[in-house]
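> I'll drop the sequence and a predicted model, then ask my questions.
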Amino acid sequence: MDRGLLKTTALAALSTAAAICLLYFFADRAVDLAAHTLKDSAWYAAGKSLSLLADHHLFNVLLFAGFVWAGGAALGRGLSPRVRGILYCCLAVAVAMIVGDFLKWCFGRFRPELLFTQGQYGFSFFADNYNQHSFPSGHTLRIFSAATALSLLWPRARLPLLTLAGLVGVSRVVVTKHFPSDVLAGAFVGLFCALWAWRIMRGDGVDKGQEINHEDG
């Protein structure tokens, strides 16, 4: 067990939870009501386009392709650095998606659309309805897990990768699919799922800064 990462995760979880509470009570509704006025604007169109980068159908296809390719390559040539890197990225994103889906069901938070149309705001808990799966943001946790994983493999690309992830997260508020606290929770889940997957995979040969496009050997 990595006590350093465990401590960092616990402190970040407490800080994130506190920030989520503040956003929930003092900012979420006002921000999304303001974002609702942007519908049909250029900002809304830009947000829709950015959101496509973390579309769940796209990520499902990428994960399937990644696991199949890496599995086949591992059987044929063994766990080369490239194969381990791809497996790590797929594992980080897959775990984040599983955790996110579980949390969505547990919390059952009403999406902004229900605030606009029915005045509903809050949590229903253990919900199966799409409109009650606002927390955490799935797009945000997908893009943050992928960006964090790739930035650990390619440290020089960390800033643009995480900047892009942040923009995708903001886009989910702009298109009024999520509240700011949903996005913050998604970023936390994605980031730390990738960090823990990294910690686990390092024991299997994924080393810091090792680019997955290196020649196998």
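Perfect, I can see it now. Numbers count the residues shown, from 1 in each chain.
> going forward, measure contacts and count neighbours with C-alpha atoms only.
Noted.
> which helix is the longest one in the protein?
Of all segments of type helix in the chain, defined using DSSP state H, the longest is helix 81-107.
> Now it: buried residues?
By neighbour count on 16 or more other C-alpha atoms under 10 Å, the buried set for helix 81-107 is 81-97, 99-101, 103-107.
> who touches the residue nearest the centre of the chain in this structure?
Nearest to the mean C-alpha position of the chain, counting by C-alpha atoms, centre = their mean, stands Leu141 at 1.1 Å. Counting by C-alpha atoms under 8 Å, 6 or more residues apart in numbering, Leu141 touches Ala96, Met97, Gly100, Val183, Ala185, Gly186, Ala187, Phe188, Val189, Gly190, Leu191.
> A further structure is provided below for comparison with the first:
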Amino acid sequence: MILFLSMYFLWNFLAPIMAGGSVDDGSRNLSKAMKKGTVFVLMVLAGLGIGESFNHQIFKPLFERVRPCNALSEVNLLAPCNHSYSMASSHVVNVAALAVIMSYVYPGFSPVICTIAILVGYSRIYLGVHYPSDVAAGAFIGIICGRSTIFLKQKFTDWLLWRMRENQISCSAGTPASTEPVPT
């Protein structure tokens, strides 16, 4: 069960269901549901991209922490041991970012996705591939990346609405939207 949660559940089972389920969120308005689903998918891609980049490019090389399965000979492994650095757990970074974003877009799923995030974190320790502090650091980074993605989405939405209002004001004032001369 722990191996299933850690390796397969999130990436091969849960993510496609959430992406597909985000298109039909139970509302009668399919267009609105599709827009919400598209925003959700884009936010998840951005959040995971930010988290993966930050973790692999900055955090892991900064600490160069050896995994417990490589450092401790008495660790009983249930999964293959990777030889990359341990601090912080990328699985936990990703699932924490996903949990924050999903809780923002679909608040009703918060208990489920947060429970899954906790179980994924526990699975990384149980499998002997991360120390508890790796999981805690991964959760912290993931939460920050998820919140950053929400912040960027809100700023982009505000900017887009401002641009739309500016365009409507200039068009309603009788001035053309473009100052380019019209070819004759």
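It's in. Just so we're clear, the structure is a prediction, and the values are computed from it rather than from any experiment.
> Tell me how they score on TM after superposing.
Overlay of the two chains. TM-score (TM-score structural alignment, normalised by the length of structure 2): 0.64; 135 aligned residues with a C-alpha RMSD of 2.9 Å.
> follow-up on the earlier one: looking at the contacts of Leu141 of structure 1, which is nearest Val170 of structure 1?
Within those, proximity to Val170 of structure 1 (C-alpha to C-alpha) peaks at Val183, which comes in at 7.4 Å.
> buried sites along stretch 139-159 of structure 2?
For stretch 139-159 of structure 2, by 16+ other C-alpha under 10 Å, it's 139-150, 153.
> now stretch 21-28 of structure 1
Leu23, Tyr24, Asp28.
> coming back round to it: let me have the buried residues of stretch 139-159 of structure 2 in CSV, extended by distance to Asn82 of structure 2 and secondary structure.
Listed next are the buried residues of stretch 139-159 of structure 2 as CSV, based on distance: C-alpha to C-alpha, whole Å; DSSP: H, G, I helix; E, B strand; the rest coil:
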residue, distance to Asn82 of structure 2, secondary structure
Ala139, 20, helix
Phe140, 22, helix
Ile141, 21, helix
Gly142, 21, helix
Ile143, 24, helix
Ile144, 26, helix
Cys145, 24, helix
Gly146, 26, helix
Arg147, 29, helix
Ser148, 29, helix
Thr149, 29, helix
Ile150, 32, helix
Lys153, 35, helix
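> just the residues you listed now: which is nearest Leu119 of structure 2?
The closest of the buried residues of stretch 139-159 of structure 2, once distances to Leu119 of structure 2 are taken by C-alpha to C-alpha, is Ala139, at 12.0 Å.
> Under the alignment, what does that closest one map to in structure 1?
Using TM-score structural alignment to pair residues, one finds that Ala139 of structure 2 aligns to Ala187 in structure 1.
> show me what contacts that match?
Taking C-alpha under 8 Å, 6+ apart as the test, what Ala187 of structure 1 contacts is Thr140, Leu141, Phe144, Ser145, Gly169.
> which residues in structure 1 form helices?
Using DSSP H, helices in structure 1 cover 3-26, 28-36, 42-51, 56-77, 81-107, 112-118, 138-153, 158-174, 180-202.
> returning to that earlier point: got the angle between the longest helix of structure 1 and helix 180-202?
140 degrees (axes from the mean of the first three to the mean of the last three C-alpha atoms, to 10 degrees).
> Now do helix 81-107 of structure 1 against helix 138-153, angle only.
150 degrees.
> Quick one: list the elements packing against helix 81-107 of structure 1.
Judged by 3 or more C-alpha pairs under 8 Å, 6 or more residues apart in numbering; DSSP states H and E, the packing partners of helix 81-107 of structure 1 are helix 56-77, helix 138-153, helix 180-202.
> Setting aside sequence neighbours, what's the nearest residue to Ala70 of structure 1?
Val83 (5.3 Å; C-alpha to C-alpha, 6 or more residues apart in numbering).
> To clarify, my last question referred to Cys89 of structure 1.
Cys89 of structure 1's closest residue in space is Ala149 (C-alpha to C-alpha, 6+ apart), at 5.5 Å.
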